[in-house]
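Student: Whatever this is, show me its structure:
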Amino acid sequence: MPSRRLRVGVIGCGDVAQVVHLPTLQLLTHLYDTVAVCDVSAKTAAHCASVFHIPIATTDLQVLLDSPSIDVIVVLTSDEYHAPYAVAALHAGKHVMVEKPLTLSLASGREIIAAEDAAPNGARVFVGYMRRYAASLETFQREISTIPRIHYARVRDIIGPNAYFISQSGASPMKFFDDIPSSASADRNRRLQNLLEEAWGLRFDQLSEKKKDYCCLLANLGSHGLSLMRECLGGLPDAVAASRVSGKWYTTMFDYRNRKGEGQPFTCLYETGIDSVPRFDSHVAVYGEKKSVTIRYDTPFIKGLGITVEVDEMNEHGEKVHYSVQSGYEDAYTRELKELYACIVEKKDFKTTATDALEDLKLFKMMLEKYPAENES
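Tutor: From the prediction side, this is the model:
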C-alpha cells in the first residue's frame, strides 16, 4: 500500500473538473483524498462537494492556502488565473498541479518559476499535459527511434464541439453563473487583457479579435499537440517557416533538424481548427524512408478510449506491412495523476515541469511573430 495519501484542494469546478479530474481523484482514493473545492460560483462549488463527497466548498482561495491539511493545489480554472493561483499556492508551500497551458505569456510563466524557486517546503509545479503520460506515447517514441532519418512530420488537432462528447461521457456536469459577482467577471477580463498584451507585446487596443483568438487557441488546444511535438521531435523547432490562417483554422510549417545522424533538415506541419463536426482528429505522425509511425488520440472526455500507435513499413520481403499497437486501456489522466503522486511522495523526477512548459510559451512567441499580416485585412 502507498505510504501516505496526498490531500488535495481543487480550484475551478468546470467541465474538466467534473468530467475528468474529480472522478479520477475519486477512483484513486488509495493515493489522494480530495478535501476541498473552490470556485467563483458558490453553487457550483457546493454541487461538486455534494456529488463527490468533499467536505469543504468555498469561493475563497485563501481557505485552501491557509489549510495545513492540504498538500496539493490542483488549478483547473480558466487560463488567466493559472499564474496567480499557482504563485499563491507556491508561496503557501503547496505543491501545484496546473492544467495546461501553464499560462499565456513568457512573463507570467517566469513569475511561476521564480515562485517555485523560492517556495517553502520544496513545493513544485507539475503541468497537466496529460497526452504526454499516455502509455502508447512510450511505444510511439520507441518506434520513432528506429527511423534513421526523419523526412517529414505532422501534428494535427482538429476537433468538434466538446459538448457533444461531454453529453455522452456518463457525467452530468452542472455549472451555475447567476451567483458570480460582476466584479469577478471584470477581474477575469482585466487579467486576460494583461496576458494578451504580454504575449503579443502590443497594447490591447492594437489587438484584433483574430489575434486574440489565435493566442487563446494556441494555449488551449494547441498546447496539447505542440508539447507532444517538442517531446517527440527533440525540442523546439529551429524556426517557423510559414504560417497561414483561414477563419479559425491555422496551419504552421516548422523547420526541424534530425537529432541524430548528420542533422538533416525536415519540415513539421502543424494543423489545428475547431468546427461543428463531432470528430476528434488528433495525432502526431513521423515519416522516414521505409517507415512511418502515427499516434492517435481520442477525446479525453470519454474514459478509457484507446490511444493507438499505427506503423506502416516495408519488410525484408519487399511487402508493405501495417499494424497498430495499443499499450493499454488506462486513460492518460489516471496515469498523469499516478505520476504526480510518484513525483511528490516517491521523489521521482518531474517531466512536465514549469520550465518545460516555458518552452511552449517560447514557441507561441515564435508563432505569434509569424502571424500573417494579410489575415488582418
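Student: drop to CA atoms for contacts and neighbour counts, all remaining ones
Tutor: Fine.
Student: by contact count, what packs against whatever helix or strand Thr139 lives in?
Tutor: Thr139 is part of helix 135-144, with elements assigned from DSSP states H and E. Judged by 3 or more CA pairs under 8 Å, 6 or more residues apart in numbering; DSSP states H and E, the packing partners of helix 135-144 are strand 291-297, strand 308-314, strand 320-326.
Student: the inter-axis angle of that helix versus strand 291-297?
Tutor: Taking axes from the mean of the first three to the mean of the last three CA atoms, to 10 degrees, helix 135-144 and strand 291-297 form an angle of 170 degrees between their directions.
Student: orientation of helix 135-144 relative to strand 308-314 in degrees?
Tutor: Following the same axes, to 10 degrees, one obtains 20 degrees for the angle between helix 135-144 and strand 308-314.
Student: Report the buried residues of helix 135-144.
Tutor: The neighbour-count check on helix 135-144 (16 or more other CA atoms under 10 Å) flags 135-137, 139-141, 143-144 as buried.
Student: Repeat that for stretch 162-170.
Tutor: Buried residues in stretch 162-170 (16+ other CA under 10 Å): 162, 165-166, 169.
Student: I have a second one here; can you model it like the first so I can compare?
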Amino acid sequence: MSRRISLGVIGLGSIAQIQHLPNLARLDDLFSVKAVADISPRLNEAIADRLPGEVFTSTDWRAVCSHPDVEAVLLLTSGAHEQVTGGTLRAGKHVFSEKPLCLTVEGAERLHTLASRRGLALQVGYMKLHEEVLAELRDGLEKIGDLRLFRHTVYHPDDSVCLGPVETIRFDDIDHGIISEAAAFEQKRTVEALGDLPADWGRLYREVVAASFVHCVSFLRGVVGSLPRLTSADMWRPSSSEPPCILARGVYPDHSRVEMTWLWLPSYPAYRESFEAHGTQGSVQLRFPNPYLRNRTASLQVNSADTVARHPGGKQSAFVRELRHFHRAITTGEHPDDALGAREDTAWMQDLVAALALKHGLRAAGEAGRRR
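Tutor: Predicted coordinates for the structure are as follows:
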C-alpha cells in the first residue's frame, strides 16, 4: 500500500482550485492536505473548510514550510517561484513548483544543487510532459523518417474564454505589501537575466514568455531531448492593451527546423494548442486540451508511410499523472532533474527576449547578454 504524503499547498488561485485541489481529493490514498497558505485570509478559510480534517492556514508561506506535519509542498502561486522554492527546500520539504521555476539560469542551478544536497525531490509543473500519449508520440517520431520540422502553436484567448463555465472563489482582502515584496524580487531577477531593459520588456519576459510560452519550450526539450539554436524571433502587438503574439524559429544540428508560435486571440472561441513533427516518411500531430478543463487528455495522430494511427488520449489527465509522479519521486527517492531542464528553458527564453529586443534597437545585458 502506498504511503500517504502530508502536503502543504501554497497559492490557492485558479489553477489550484480548478486542477490541483480536486485532483488531490481523487488521490486521497496518496496525499493528504495538512496546511494551506494564500495572501487572502478569507480564501484560506474557505478552502480549508472544503478539505477533510483539520487544516492549518496562514497568509505566510513560511509557516506552511515550517509546519511539522508537512512533508512536501505544492507551490501554486502566480509568477516565478525561486524565492519560495528555496525557502521550502531549506526547511527540508520536497517541492512541486508550478512554472516558471526561476527567471535566471543561476537560480535554477542553485535550486538544483540545494535539492540534490538535501536529498529532496524538486519537480516543476511541466504537465504537458506527463500526457499519457507521450510514449506513442516518441514511438511515432521513430516511424516518420528523417525529421524536417517541429511546429508548436498556441491559440490563447482571454482568460474568461479559457475558464468557461468553471467557477472559482476569490476575495478582495489580499495584503498588497506581500505582492510588492514579490514583485521587487522578480524585478531584481529580471535585471540579472536581461539587464536594465525598459519595463515593458521585463513584463514580456515574466508575464508572457516565462509564464505561458515556456510550455512550448519545455515540451520541445522534453520530447527531443534538447533545445534548438534560436535563429529568428518576431513579435507583433495589434493593440497596446494586449499581450503580443510571438513567433520563434530555431534549428537543430541535423538541420531540422523549429517553429513556435504563441498567438493572443482574445475572442477566439476556445483555447487551442498543437504540436506537430514532419519527417520524410510521415507526420505526428498532438492536440492538447484546455488546461483549465478537468479530466481532459491530449490526442495523437501518427501518419506514417503505410498506416494512420489515432490515439484518443489516456484515462488520466496530465495534471493527475504529474502528481502521481511527484508521489513516486518522494517515496522511491528517484528524484526528477526538472531544475536542470528549467535551466535550459530559462536560458533559451532569455535569448528569445534578447533577440526580440535587439530588433527594436535594444541590447540585453545580464545573463542573456553574456551569452551573445
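Student: What is the nearest of the buried residues of stretch 162-170 of the first structure to Leu196 of the first structure?
Tutor: Relative to Leu196 of the first structure, the closest of these is Asn162; by CA to CA it sits at 24.3 Å.
Student: which residue lines up with that closest one in the second structure?
Tutor: By TM-score structural alignment, Asn162 of the first structure lines up with Asp159 in the second structure.
Student: Give me the contacts around the lengthiest strand in the second structure.
Tutor: Longest strand in the second structure by number of residues (criterion: DSSP state E): strand 147-156. Strand 147-156 of the second structure has contacts (CA atoms under 8 Å, 6 or more residues apart in numbering) with 216, 255-266, 268, 270-280.
Student: Okay, and which of these map to helices?
Tutor: Judged by DSSP state H, these include Cys216 as members of helices.
Student: And the buried ones among the contacts of strand 147-156 of the second structure, selectable in ChimeraX?
Tutor: Per 16+ other CA under 10 Å, the buried members of the contacts of strand 147-156 of the second structure correspond to this ChimeraX selection:
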select :216,256,257,258,259,260,261,262,263,264,265,266,270,271,272,273,274,275,276,277,278,279
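Student: Name all residues that make contact with the corresponding residue of the first structure for Gln301 of the second structure.
Tutor: Alignment note (TM-score structural alignment): Gln301 of the second structure maps to Glu310 of the first structure. Glu310 of the first structure is in contact with 293-296, 322-325, counting by CA under 8 Å, 6+ apart.
Student: Same check for those, but in the second structure.
Tutor: On the basis of both residues aligned by TM-score structural alignment, their matches' CA atoms under 8 Å, what survives of the contacts of Glu310 of the first structure in the second structure is 293-295, 322-325.
Student: any idea which of the helices and strands packed on helix 135-144 of the first structure is most buried?
Tutor: strand 291-297 (a mean of 21; mean count of other CA atoms under 10 Å).
Student: Which stretch of the second structure lines up against that one?
Tutor: By TM-score structural alignment, strand 291-297 of the first structure lines up with residues 282-288 in the second structure.
Student: Closest to the centroid, which residue in the second structure?
Tutor: Centroid check for the second structure by CA atoms, centre = their mean gives Lys99 as the closest residue, at 3.4 Å.
Student: To which residue of the first structure is that one aligned?
Tutor: When the first structure is aligned by TM-score structural alignment, the residue opposite Lys99 of the second structure is Lys100.
Student: Surely that match and Tyr129 touch.
Tutor: Yes. Between Lys100 of the first structure and Tyr129 there is a contact under CA atoms under 8 Å: 5.8 Å.
Student: what sits in contact with each of the two?
Tutor: What both Lys100 of the first structure and Tyr129 touch, as defined by CA under 8 Å, 6+ apart, is the set His224.
Student: Quick one: residues contacting the match of Lys99 of the second structure.
Tutor: Counting by CA under 8 Å, 6+ apart, Lys100 of the first structure has contacts 127-129, 219-220, 223-224.
Student: Next: Leu269 of the first structure.
Tutor: 153-155, 251-254.
Student: Any chance of a markdown table for these, columns neighbour count and distance to Ala49 of the first structure?
Tutor: Listed next are the contacts of Leu269 of the first structure as a markdown table, based on neighbours: other CA atoms under 10 Å; distance: CA to CA, whole Å:
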| residue | neighbour count | distance to Ala49 of the first structure |
| --- | --- | --- |
| Ala153 | 22 | 45 |
| Arg154 | 19 | 42 |
| Val155 | 23 | 38 |
| Thr251 | 15 | 42 |
| Thr252 | 19 | 43 |
| Met253 | 19 | 45 |
| Phe254 | 20 | 45 |
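Student: Just flag the most distant two among the residues you listed.
Tutor: Ala153 and Thr251 (13.4 Å).
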